[in-house]
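S.K.: sharing a model prediction with you, sequence too.
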Amino acid sequence: MTTALAHGLPVVLDAADWHARRAAHQRRVDEWLTPHLARRRAGTRHPVEDFLFTYYSHRPAQLRRWHPGAGVLLRDADPDEFGADYRAGPGGLTLDTEAVLRRRAESVEWIRTLLARTARRPGHFGCFGMHEWAMVYRQTQEEVRHNAWPLRLDPERTAEVVENARIRCSHFDAYRFFTAPARPLNLLAPTRETQHAFEQPGCLHANMDLYKWSYKLSPLVPSELVADAFALAREIRTLDMRASPYDLADLGYPPVRIETPEGRAEYAAAQRGFAERAAVLRDRLLAALGCAGRAVGPTTVVA
């Protein structure tokens, strides 16, 4: 954190600096957007690469748009380029952080609490991606979500893997997609209302959702942080589907065979690595909210 931010003073970016940051962000994001948009025009879907664009509500144009975050003053910036949340002053353009926090007070505090409580909990690394298996449990090939792709095992063997597992899914937005007969097999029953109590930092979906929380906090957080969260979520999705019951080998995704001891060990090791990287992003999001609070003084809703 710079000295200016630590004392609640704006960081000043000259036009050349913020133009360079914006261009770098757009180049990075375009590497993800270009193939996705081409598939969308062609009417095709990719079960791994398109997931973050179809499951989450952040549109491609929103991901590409650059924001500096709270507490940054942009020299020689046109307010029309950045939107109604920005205010022009004698020194340059800044985000009206106080207005954004006032308008979004409830949601910002909900996200901040979730991030902080998740960060304090120990991670659990024994789920082995069984949530994806529970989503196809006792379904036919036509009924499964990604029915354009075959399952690796026959229906009875797939069901056997689920029934022999100790399913402990703590993430509501994964659990809610379990098939009806799979839900009683889960040791937990997470709900939206209990999300703050259940979320834990080893969960692949909780760590993938850092992308969601980062874009929901935009423009309070810098767009580079949103892109970092997207990049991690993209890698997590790859593991998620490699460990799933789907056979995606023809797409270049060799399976992580969690039905075997070797596959479970491979999955747990990757899960721990993602948890470590997600912890850094979670801390950065909390720090960005802290900067937003300092930008408006001690009366802000953000702790």
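M.R.: Cool, the structure landed.
S.K.: only C-alpha atoms from now on, for both contacts and neighbour counts.
M.R.: Fine.
S.K.: check the offset of whatever helix or strand Arg284 lives in from the chain's centre.
M.R.: Using DSSP states H and E, Arg284 falls within helix 261-296. Averaging C-alpha positions (C-alpha atoms, centre = their mean, to the nearest Å) puts helix 261-296 10 Å from its chain's average.
S.K.: cool, stretch 199-212 as well?
M.R.: On the basis of C-alpha atoms, centre = their mean, stretch 199-212 sits 7 Å off its chain's mean C-alpha point.
S.K.: show the end-to-end separation of that stretch, please.
M.R.: End-to-end distance of stretch 199-212 (C-alpha to C-alpha, to the nearest Å): 14 Å.
S.K.: what does it contact?
M.R.: Defining contact as C-alpha atoms under 8 Å, 6 or more residues apart in numbering, one finds that stretch 199-212 is touched by 56, 58, 114, 117-119, 121-125, 170-171, 174, 226-227, 229-230, 232-234, 236-237, 240, 271-272, 274-275, 278-279, 281-282.
S.K.: over to stretch 184-194?
M.R.: Contacts with stretch 184-194, where a contact means C-alpha under 8 Å, 6+ apart, come from Glu163, Arg166, Ile167, Arg168, Cys169, Ser170, His171, Phe172, Tyr175, Phe198.
S.K.: which parts of it are buried?
M.R.: Going by neighbour count (16 or more other C-alpha atoms under 10 Å), the buried part of stretch 184-194 is Leu185, Asn186, Leu188, Ala189, Pro190, Thr191.
S.K.: stretch 105-125 now?
M.R.: Within stretch 105-125, judged by 16+ other C-alpha under 10 Å, the buried ones are 108-109, 111-115, 117-119, 123-125.
S.K.: what is the neighbour count of Leu101?
M.R.: 22 (other C-alpha atoms under 10 Å).
S.K.: revised request: answer the last question for Pro181.
M.R.: 12.
S.K.: pretty sure it contacts Arg138?
M.R.: Yes. Here Pro181 lies in contact with Arg138, judged by C-alpha atoms under 8 Å, at a distance of 7.4 Å.
S.K.: take a look at this one as well, against the first:
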Amino acid sequence: MTLALNSLTDGAWQERAAAHHSRVNRYAKPYLARRSSNQKHPVEDFLFTYYTQKPGQLARWHPGPGVVLTGAAATERLNWKFYRTADDGELTASGALGEGPAVVLDLEKFVLQRKDAIDFARIILGRTAARPAQFGCFGLHEWAMVYRQDANAVRHEYLQLRLGSEGTDTVVEENRIRCSHFDAYRFYTPQASGLNELAPTRENQREMEQPGCLHANMDLYKWAYKLSPALPSELVMDCFELSWRVRAMDMQASPYDLAEWGYPPIRIETSAGKADYVAYQRGFAAEAAVLRERLRVAVDALPTP
């Protein structure tokens, strides 16, 4: 596949970079302020603490493959991983010849070094999309993480359980637990693990992920940033913002009392709460399907090393 080339002048790409930086700062600046004062937020810290992408990395704007950046400021990217000076053929093909210093993503180097990540993303995105969505979990994974928890190993020691310990345990015991996502299941308490009807593992993750799962849809952000800078940063942030909203809803349906944090509960222990949960879940699944397809198309467009 021959990659089409286009160019962005200094002013055009710096405008996009500034817009991206502002978009990231909306989320990153409050987190960094809390971190500097040793404060925690159970919802809004999550994407920066659970995932490995750091705020500074997220704030770096990347145009993706096939874009030649011109202007003196572009040369700073020669110190960034996977960028190089554009050659004369690329300058001519992109229309940037004669516009001064120019850099481009070193896509050949990227696909050689990130082959495993690319292959895994292609598999997980495609197989997840191909499965029917399941909407019967009701967010009970968060409840299973604190089921009969040891008083000396409280998961979030600064949060209160909305129904108390006994009430929380009762909800787990009276409901069907059917989590398909390993990275939620692995945090279950030992007493809850055997209650799950499925047995997700890292090894069978490719066969278990399904598009109704909140955590599978949050992880679109993970697959996106793992393929950066070979994806446009705008797509990475679209995934980030969906993940942010999913996390908020996930914690609203959790056993924790987050009302004082500005997150009213979704009471999944009631029929009405379960219906609300499924409605949100279906909406997020529809949004995630669009992003998953955008990611899949972007991954499939990457050359084979």
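M.R.: Sure, I can see it. Because the structure is predicted, anything quoted here is derived from the model rather than measured.
S.K.: quick one on the thing from earlier: which of the contacts of stretch 184-194 of structure 1 fall in helices?
M.R.: Glu163, Phe172, Tyr175, Phe198 (DSSP state H).
S.K.: state the distance from the last one to Thr191 of structure 1.
M.R.: As defined by C-alpha to C-alpha, Phe198 of structure 1 lies at a distance of 9 Å from Thr191 of structure 1.
S.K.: go on, the first one?
M.R.: Separation of Glu163 of structure 1 from Thr191 of structure 1 (C-alpha to C-alpha) stands at 23 Å.
S.K.: which residue in structure 2 aligns with Val226 of structure 1?
M.R.: Matched by TM-score structural alignment, Val226 of structure 1 corresponds to Val236 in structure 2.
S.K.: and Ala119 of structure 1, what is it in contact with?
M.R.: Contacts of Ala119 of structure 1 (C-alpha under 8 Å, 6+ apart): Gln200, Pro201, Ala279, Arg282, Asp283.
S.K.: that one: which element?
M.R.: helix 105-120.
S.K.: and the next element down the chain from that helix?
M.R.: Immediately after helix 105-120 of structure 1, counting by DSSP H and E, sits helix 130-134.
S.K.: what span of structure 2 is that next one aligned with?
M.R.: With TM-score structural alignment as the criterion, helix 130-134 of structure 1 aligns to 140-144.
S.K.: with structure 1 overlaid, report how far that stretch is off on average.
M.R.: By mean C-alpha distance after the TM-score superposition for structure 1, the fitted stretch 140-144 of structure 2 averages 0.2 Å away from its aligned residues in structure 1.
S.K.: mind giving me the packing neighbours of the helix holding Arg284 of structure 1?
M.R.: Applying 3 or more C-alpha pairs under 8 Å, 6 or more residues apart in numbering; DSSP states H and E, one finds that helix 261-296 of structure 1 contacts helix 3-6, helix 97-103, helix 105-120, helix 204-208, helix 210-217, helix 223-242.
S.K.: any idea how far the residue nearest the centre of structure 2 lies from Asp106 of structure 2?
M.R.: Geometric centre of structure 2, nearest residue: Tyr221, 2.2 Å, by C-alpha atoms, centre = their mean. The gap separating Tyr221 of structure 2 from Asp106 of structure 2 is 23 Å, by C-alpha to C-alpha.
S.K.: what's the matching range in structure 1 for stretch 175-189 of structure 2?
M.R.: Here stretch 175-189 of structure 2 aligns to structure 1 at residues 165-179, judged by TM-score structural alignment.
S.K.: list the buried residues in that stretch.
M.R.: 167-179.
S.K.: cool, stretch 4-15 of structure 2 as well?
M.R.: Under 16+ other C-alpha under 10 Å, the buried positions of stretch 4-15 of structure 2 are Leu5, Asn6, Ser7, Leu8, Thr9, Asp10, Trp13, Gln14.
S.K.: do the same with stretch 84-91 of structure 1
M.R.: For stretch 84-91 of structure 1, by 16+ other C-alpha under 10 Å, it's Tyr86, Arg87, Ala88.
S.K.: ok, for His21 of structure 2, nearest residue in space, not its chain neighbours?
M.R.: Using C-alpha to C-alpha, 6 or more residues apart in numbering and skipping residues adjacent in sequence, the residue nearest His21 of structure 2 is Ala59, 5.3 Å away.
S.K.: same deal with Gln141 of structure 1?
M.R.: Asn147 (5.8 Å).
S.K.: and the aligned partner of the one you found in structure 2, how far from Tyr51 of structure 2?
M.R.: Using TM-score structural alignment, the equivalent of Asn147 of structure 1 in structure 2 is Glu157. Per C-alpha to C-alpha, Glu157 of structure 2 is found 21 Å from Tyr51 of structure 2.
S.K.: what's near enough to touch the nearest residue to Cys137 of structure 2 once chain neighbours are set aside?
M.R.: Closest residue in space to Cys137 of structure 2, ignoring its immediate chain neighbours: Arg178 at 5.8 Å, by C-alpha to C-alpha, 6+ apart. By C-alpha under 8 Å, 6+ apart, the contact list for Arg178 of structure 2 reads Gly136, Cys137, Asn196, Glu197, Leu198.
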